[in-house]
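> got a structure for you, letters missing:
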């Protein structure tokens, strides 16, 4: 697959785009009710998502606040542009670094309700987590389904395909956890759910976007066919905080 051309971005003088720091925009905006914070750092409650966020990755104070928020020797998942972990403060360790891409819906992207898709709530959360563990589309915690509308398709009483909503910057909603059981692939189930979740997002007057691993070319090709466009490359970084206990700072509130 040839590399798609990124959507042109706004001029350098323009205000930051919400998707430039999607987790921060989400945790300080529509998902603030799910957030825990310390000064210039935020994170989702751990039973919802492993994502954390910084007000400014170039500001050492943001990293110090994230250390205080997480505690010593704890892991956190951050996402941002390539180079996110360049120049990490002393004591921070990179556990995993995954190149990714961010895609946004174009005016021509295809959506539509699916009469067979059913909501995934608390009663189905364990089954959803099991499917995610089998297929590894990304992290899924016991209460991840509360972040937005998750939909599933069942066969013979078993959940075989899943997609839902995760990050929620103002005006945007991320489609996430797109996965299909290996026994039911190549039947168009993921396509149907991406369209159905996208339809719900559009009904609210918001715009869908997606993240996926850069190496997952089949997923990227699917999203391009559905009318999404590559906006930028990103990195997903699993980091471990320094082992020393973080210093108290009453100024970071």
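Cool, the structure landed. Note that this is a predicted model, so its numbers are computed, not measured. Numbering: from 1, shown residues only.

> CA only for contacts and neighbour counts going forward, please
OK.

> mind listing the helices for the stretch 101-250 of the chain?
125-135, 189-203, 217-225 (DSSP state H, counting those that start in this stretch).

> who touches the shortest one?
By Cα atoms under 8 Å, 6 or more residues apart in numbering, the list of residues contacting helix 217-225 from outside reads 1, 103, 191, 212, 214, 229, 230.

> who wins for most neighbours among those residues?
residue 212 (25 neighbours; other Cα atoms under 10 Å).

> list the contacts for that residue?
100, 101, 102, 219, 220.

> now a PyMOL select for only the buried ones of those residues.
Of these, the buried ones can be selected in PyMOL as follows, counting by 16 or more other Cα atoms under 10 Å:
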select buried, resi 100+101+102+219+220
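
> picking up where we left off before, out of the helices of the stretch 101-250 of the chain, which comes closest to residue 151?
Minimum separation from residue 151 across the helices of the stretch 101-250 of the chain (Cα to Cα) falls at helix 189-203, 6.9 Å.

> would you map the strands across this structure?
With DSSP state E as the criterion, the chain has strands at 35-38, 41-44, 52-54, 75-80, 93-105, 118-119, 151-155, 158-165, 172-180, 207-213, 228-240.

> re the thing from before, of the helices of the stretch 101-250 of the chain, which stretch is the most buried?
Across the helices of the stretch 101-250 of the chain, averaging neighbours per residue (mean count of other Cα atoms under 10 Å) puts helix 189-203 on top, at a mean of 22.

> the structure to be compared is supplied as follows:
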């Protein structure tokens, strides 16, 4: 049985839409180090695992997300491992409350985006992660207080990611409004939005379910390091 394209979201992103950001050969790819620490493999063959081992930084991590159990190459260990939920949008549900003013974020916002992501930790986010897709934000008195954007892209699908709100502005529906905005942009291109969230983050899962997402499958999320 053939894998669904989302079963290996990183591999299938780096070998299609995000090919220009890919480093690697054979059965493994990673994003360029300035953009992301995510990597993916084509399969669990010896050749693919050897290719993944060659991509490991001397001092740093790579992060894999896939449905199949992650097999570790020789000389590589799991620094962290967790179960995630991969959710796809079935029927977008917008909030009845008035939406905040949402703006497209640009290069001029790069430092503020990094600072907000560093504070709120929505997932691995580097200064140039924003190059993977459009990002949108909400500002108050010139300060970026919430944002969301796109990360992995594949034929027919685009991932919503980087969803975060400054802790002083929680409870105002900003994340919901931003997810709706990003989802609408994705659907306008004829693609299906999806996202990934740690299975233990039940609060976020409820938020996404209220938006119209459903869990497609569980995924394995593993942070790799040399050792």
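Arrived safely. No experiment lies behind these values; they were computed from the predicted model shown.

> what's the TM-score for these two chains?
Once superposed, the chains reach a TM-score of 0.93 (TM-score structural alignment, normalised by the length of the second structure), with 224 aligned residues with a Cα RMSD of 1.7 Å.

> any idea which of the contacts of residue 212 of the first structure is closest to residue 154 of the first structure?
residue 219 (21.3 Å).

> next one: the closest one from residue 146 of the first structure, what distance?
24 Å (Cα to Cα, to the nearest Å).

> and if you look at residue 22 of the first structure?
18 Å.

> okay, these two: which has more neighbours?
Using other Cα under 10 Å as the criterion, residue 22 of the first structure and residue 146 rank with residue 22 on top: 21 against 17.

> returning to what we had before: can you put the helices of the stretch 101-250 of the first structure in a markdown table and add distance to residue 62 of the first structure?
As requested, the helices of the stretch 101-250 of the first structure are arranged in a markdown table below (distance: least, Cα to Cα, whole Å):
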| stretch | distance to residue 62 of the first structure |
| --- | --- |
| helix 125-135 | 32 |
| helix 189-203 | 32 |
| helix 217-225 | 32 |
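
> now for these, which one comes closest to residue 168 of the first structure?
helix 189-203 (10.4 Å).

> the closest one maps to which residues in the second structure?
Counting by TM-score structural alignment, helix 189-203 of the first structure pairs with residues 174-188 of the second structure.

> which residues touch that stretch?
92-95, 99-100, 102, 135-138, 146-150, 158, 160, 163-165, 192-193, 207, 211.

> what's the average distance of it to the first structure?
Compared with the first structure after fitting, stretch 174-188 of the second structure deviates on average by 0.3 Å (mean Cα distance after the TM-score superposition for the first structure).

> quick one: neighbours of the counterpart of residue 161 of the first structure in the second structure, just the number.
For residue 161 of the first structure, the aligned position in the second structure is residue 146, judged by TM-score structural alignment. Neighbour count of residue 146 of the second structure, defined by other Cα under 10 Å: 26.

> what's near enough to touch residue 146 of the second structure?
116, 137, 138, 139, 163, 164, 165, 166, 174, 175.

> rerun that using 7 Å as the cut-off
Under the criterion of Cα atoms under 7 Å, 6 or more residues apart in numbering, the neighbours of residue 146 of the second structure are 137, 138, 164, 165, 166, 174, 175.

> likewise residue 119 of the first structure?
150, 151, 152.

> 10 Å - rerun?
For residue 119 of the first structure, the contacting residues are 145, 149, 150, 151, 152, 153, 162, 163, 164, by Cα atoms under 10 Å, 6 or more residues apart in numbering.

> show me what it lines up with in the second structure.
Aligned partner of residue 119 of the first structure by TM-score structural alignment: residue 104.

> cool, and residue 139 of the first structure?
Match for residue 139 of the first structure (TM-score structural alignment): residue 124.

> what's the burial count for that match?
Neighbourhood size, residue 124 of the second structure [other Cα under 10 Å]: 15.

> surely it meets residue 34?
No - Residue 124 of the second structure is beyond contact range of residue 34, at 11.7 Å (criterion: Cα atoms under 10 Å).

> nearest to residue 69 of the first structure, out of the strands of the first structure?
Per Cα to Cα, nearest to residue 69 of the first structure of these: strand 35-38, 5.6 Å.

> which residues of the second structure does that closest one align to?
Going by TM-score structural alignment, strand 35-38 of the first structure sits over residues 22-25 in the second structure.

> returning to what we had before: distance to residue 61 of the first structure for the strands of the first structure - can I get that in TSV?
Below are the strands of the first structure laid out as TSV (distance: least, Cα to Cα, whole Å):
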stretch	distance to residue 61 of the first structure
strand 35-38	11
strand 41-44	9
strand 52-54	10
strand 75-80	16
strand 93-105	17
strand 118-119	41
strand 151-155	39
strand 158-165	31
strand 172-180	28
strand 207-213	28
strand 228-240	17
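
> so which of those strands is nearest residue 66 of the first structure?
strand 41-44 (5.0 Å).

> after superposition, how close is that closest one to the second structure?
With mean Cα distance after the TM-score superposition for the first structure, strand 41-44 of the first structure averages 0.7 Å from its match.

> from the chain's centre, how far out does that strand sit?
14 Å (Cα atoms, centre = their mean, to the nearest Å).

> list the contacts of that strand.
Residues contacting strand 41-44 of the first structure (Cα under 10 Å, 6+ apart): 23-24, 26-28, 31-37, 49-57, 61-70, 76-78, 252-253.
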